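# Sharing a model that was predicted from the sequence below.
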Amino acid sequence: MRDLAAAYARTVPGLDAHSLMEGLDGISLTFMPMGDRDGAYDPEHRVIMINSSVRPERQRFTLAHEISHALLLGDDDLLSDIHDEYEGDRLEQVIETLCNVGAAAILMPDDLIADVLRRFGPTGRALAELARRADVSASSALYTLAEQTRDPVIYAVCAVTRLDGEDGEGPRKELTVRASSGAPGVKYVPGQDTVIPSDHPAAVTLDTGLPADEDSYVPFRSGRRMPARVNAFAERGRVLVSFHLRDDKAGRPEADGALSDSAALPT
């Protein structure tokens, strides 16, 4: 699916909405209110529909996702292989995952990722740059960058969340993990809504706006910690973070007492 989508991206003149559509003969594009749905592809009427009310970067990723649906339906061999292996709800899940892979390959080609990593290394700044240059959400960029990173690194998008207080206290605001993913070989990552302690470099970066690059740790919901080099970059009220693990800690959940309740990488 990645190769199919990347090959398609090389045939179009640009990555704006109308340029992306030029490789699809006879398929039209329309923007319209779609409620909770981001978009859809109707193969019978050969039209891609995009929700006109969602953020522009979300519209763009959705368009690439729906183009991937069209590419997949046009590849009889790949489609046959998928139907041979899966059925029912699992088939639909696999198709959606493959179309996300295709969307990432269209909008974030390998040469762009390689250039970002060459210039900035596996850092929070690299995550910000990839999202900016590809014009996608930081969460979309996060999974693609993690997949292409060869060092034992965890990436996270963190933002302020309003949490319920304890023991009758009023609600409080905390910096929490919104999304996270690890490079190949990293078995555990902090789960969604993991609180970042106020003295952690990522929290300090949010308060000051100044980038951080220092030895610290990966926090987990249990309160346990994994030693890591932390690189944090503040942008638009959120913090983009990389945790560079020591090689001997990347796949060991009990290293330094860490990770007993952490979230495993999605498959």
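Alright, I've got the coordinates.

# For the rest of this, base every contact and every neighbour count on C-alpha atoms.
Will do.

# in stretch 125-140, what's buried?
Within stretch 125-140, the residues scored as buried using 16 or more other CA atoms under 10 Å are 125-131, 134-140.

# same deal with stretch 71-87?
Within stretch 71-87, the residues scored as buried using 16+ other CA under 10 Å are 71-72.

# Next, the residues that contact it from outside, please.
Contacts to stretch 71-87, defined as CA atoms under 8 Å, 6 or more residues apart in numbering, come from residues 1, 4-5, 91, 94, 99.

# Can you get me the start-to-end distance on it?
20 Å (CA to CA, to the nearest Å).

# Ok, stretch 71-90 next?
The first residue of stretch 71-90 is 20 Å away from its last residue (CA to CA).

# how far is it from where the chain is centred?
Counting by CA atoms, centre = their mean, to the nearest Å, stretch 71-90 is centred 24 Å from the centre of its parent chain.

# wouldn't V177 be in contact with A202 here?
No - look at V177 against A202 with CA atoms under 8 Å: they stay out of range, at 10.5 Å.

# Tell me which of those two has more neighbours.
Applying other CA atoms under 10 Å to V177 and A202 shows that A202 carries more neighbours, namely 30 against 25.

# putting a second one here so we can go through both:
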Amino acid sequence: MSARPVSAVPVKIFEAHKARMRDLARNYARGLKGRDMEAFAEHLGAKLVYMDLGERDGAFDPDHNVILVNSSVTRERQRFTVAHEVSHALLLGDEDLLSDLHDAFDGDDLENAIETLCNVGASAILVPDELLRACVERHGATGQVIADIARKAEVSAQVALYALADFVRTPAIFAVCGAPGGALVVQASAATSSMRYSLSSGTPIPSGHPIDTAYRTGLAIEEASFFPFRSGKRMPALVSAYPLRGRVYAAFEER
């Protein structure tokens, strides 16, 4: 996909939904007695049940207040799943937000909006604002801060960059890049709400780009460069690239 404006269906309404979901999740997180999966469920009064769910990561049964968790996936993924399913419960408990979603979306769009909001809620539960603030104050909105957040919050790099994009207010894109198939590409990305463009997963990183240089040399780089859009259009950007264990954590700021 080439350079494109972030989807506008309807952006202002959906941003308000995400803000409300973050508030619900943050308020919930403040009452937690711990940062493990059991504490996430306990505060809801829910029971965790682990079983083989095949391709599904988990589910929330509101009738029995049970969170089902796939027993065959990693602990990191299980932890995100529990936070995601807790967010489903929080959403179901907010009649105004649920009603607004049904008014704004329908069909697959409604389902996608709900799943997106629950991912937003999960990130807010797993990555507290205090941790985000401390990491950003230490490293700035850079590639390195993604790795630092992931390590300290015990979450995946993808969860870290989504939480970071929700927290930062200036126009920026955060990305995780790697070469699983031999070619260096964007594996995941998230844009802040004030950023006009997005960067699609699978976007190739051109040879000589700071991300490519960081990947090949193992050295952190911060320099004026460009957004690597698939269209080939080179929009100016300040690029921060931080290599770590075969991946590069990157931040792009408009110039």
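The structure has been received and is ready for your questions. What you see is a predicted model, and the numbers here were worked out from it, not measured in a lab.

# Give me the PyMOL select line for the contacts of stretch 71-87 of the first structure, limited to the buried ones.
Selecting only the buried members of those in PyMOL, with burial defined as 16+ other CA under 10 Å, works like this:
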select buried, resi 1+4+5+99
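
# So which of the contacts of stretch 71-87 of the first structure belong to helices?
Among these, the members falling in helices are 4-5, 91, 94, 99 (criterion: DSSP state H).

# quick revisit: format the contacts of stretch 71-87 of the first structure as JSON lines; extra columns: distance to P197 of the first structure.
As requested, the contacts of stretch 71-87 of the first structure are exported to JSON lines (distance: CA to CA, whole Å):
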{"residue": "M1", "distance to P197 of the first structure": "40"}
{"residue": "L4", "distance to P197 of the first structure": "43"}
{"residue": "A5", "distance to P197 of the first structure": "41"}
{"residue": "L91", "distance to P197 of the first structure": "40"}
{"residue": "V94", "distance to P197 of the first structure": "37"}
{"residue": "C99", "distance to P197 of the first structure": "36"}
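
# quick one: the helices in the stretch 151-267 of the first structure?
Under the criterion DSSP state H, counting those that start in this stretch, the stretch 151-267 of the first structure carries helices at the ranges 201-208.

# quick one: buried residues of stretch 203-221 of the second structure?
Residues 203-206, 209-215, 218, 220-221 are the ones in stretch 203-221 of the second structure that count as buried (16+ other CA under 10 Å).

# just stretch 178-196 of the first structure next, same as before
Of the residues in stretch 178-196 of the first structure, those buried by neighbour count under the rule 16+ other CA under 10 Å are 178-184, 186-196.

# residue range for that stretch in the second structure?
Stretch 178-196 of the first structure corresponds to residues 187-205 of the second structure when matched by TM-score structural alignment.

# Show me what V127 of the second structure aligns to in the first structure.
So, by TM-score structural alignment, V127 of the second structure is matched to M108.

# Quick check: the closest residue to its match other than its chain neighbours vs T144 of the first structure, distance?
Of all residues beyond its chain neighbours, the one nearest M108 of the first structure is A134 (6.0 Å), with distances taken as CA to CA, 6 or more residues apart in numbering. With distances taken as CA to CA, A134 of the first structure is found 11 Å from T144 of the first structure.

# what touches both of those two?
By CA under 8 Å, 6+ apart, the residues touching both A134 of the first structure and T144 are M108.

# What is the burial count for N231 of the first structure?
When neighbours are defined as other CA under 10 Å, N231 of the first structure has 25 of them.

# which residues does Y162 of the second structure contact?
Residues near Y162 of the second structure by CA under 8 Å, 6+ apart: 120, 123, 189-190.

# Take these and keep only those in strands.
Applying DSSP state E to the contacts of Y162 of the second structure, the entries found in strands are 189-190.

# which helices and strands sit right next to the host helix or strand of L131 of the second structure?
When elements are assigned from DSSP states H and E, L131 of the second structure belongs to helix 129-139. Based on contacts counted as 3 or more CA pairs under 8 Å, 6 or more residues apart in numbering; DSSP states H and E, the elements that helix 129-139 of the second structure packs against are helix 143-153, helix 157-167.

# As JSON lines, the ones you listed with distance to Y249 of the second structure would be great.
As requested, these are exported to JSON lines (distance: least, CA to CA, whole Å):
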{"stretch": "helix 143-153", "distance to Y249 of the second structure": "5"}
{"stretch": "helix 157-167", "distance to Y249 of the second structure": "8"}
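
# Which among those helices is found nearest to E55 of the second structure?
Go through those one by one with CA to CA and the one that ends up closest to E55 of the second structure is helix 157-167, at 19.3 Å.

# one step back: how about the residue nearest to M108 of the first structure, what's its partner in the second structure?
Matched to the second structure by TM-score structural alignment, A134 of the first structure sits across from A153.

# Quick check: its match touching V127?
Yes - the pair A153 of the second structure / V127 is scored as a contact, 5.8 Å apart, by CA under 8 Å.

# So which residues of the first structure form strands?
In the first structure, strands defined by DSSP E lie at 28-32, 39-42, 47-51, 153-163, 172-182, 188-189, 212-219, 225-235, 238-245, 263-264, listed in chain order.

# can you name the residues of the second structure that the third one overlays?
I take that to be strand 47-51 of the first structure. Mapped onto the second structure using TM-score structural alignment, strand 47-51 of the first structure spans residues 66-70.

# Would you indicate which residues of the matching stretch are buried?
Neighbour-count burial for stretch 66-70 of the second structure, with 16+ other CA under 10 Å as criterion, is recorded at 66-70.

# With distance to R79 of the second structure as new columns, can those be given to me in JSON lines?
Converted to JSON lines, the buried residues of stretch 66-70 of the second structure look like this (distance: CA to CA, whole Å):
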{"residue": "V66", "distance to R79 of the second structure": "15"}
{"residue": "I67", "distance to R79 of the second structure": "12"}
{"residue": "L68", "distance to R79 of the second structure": "12"}
{"residue": "V69", "distance to R79 of the second structure": "9"}
{"residue": "N70", "distance to R79 of the second structure": "11"}
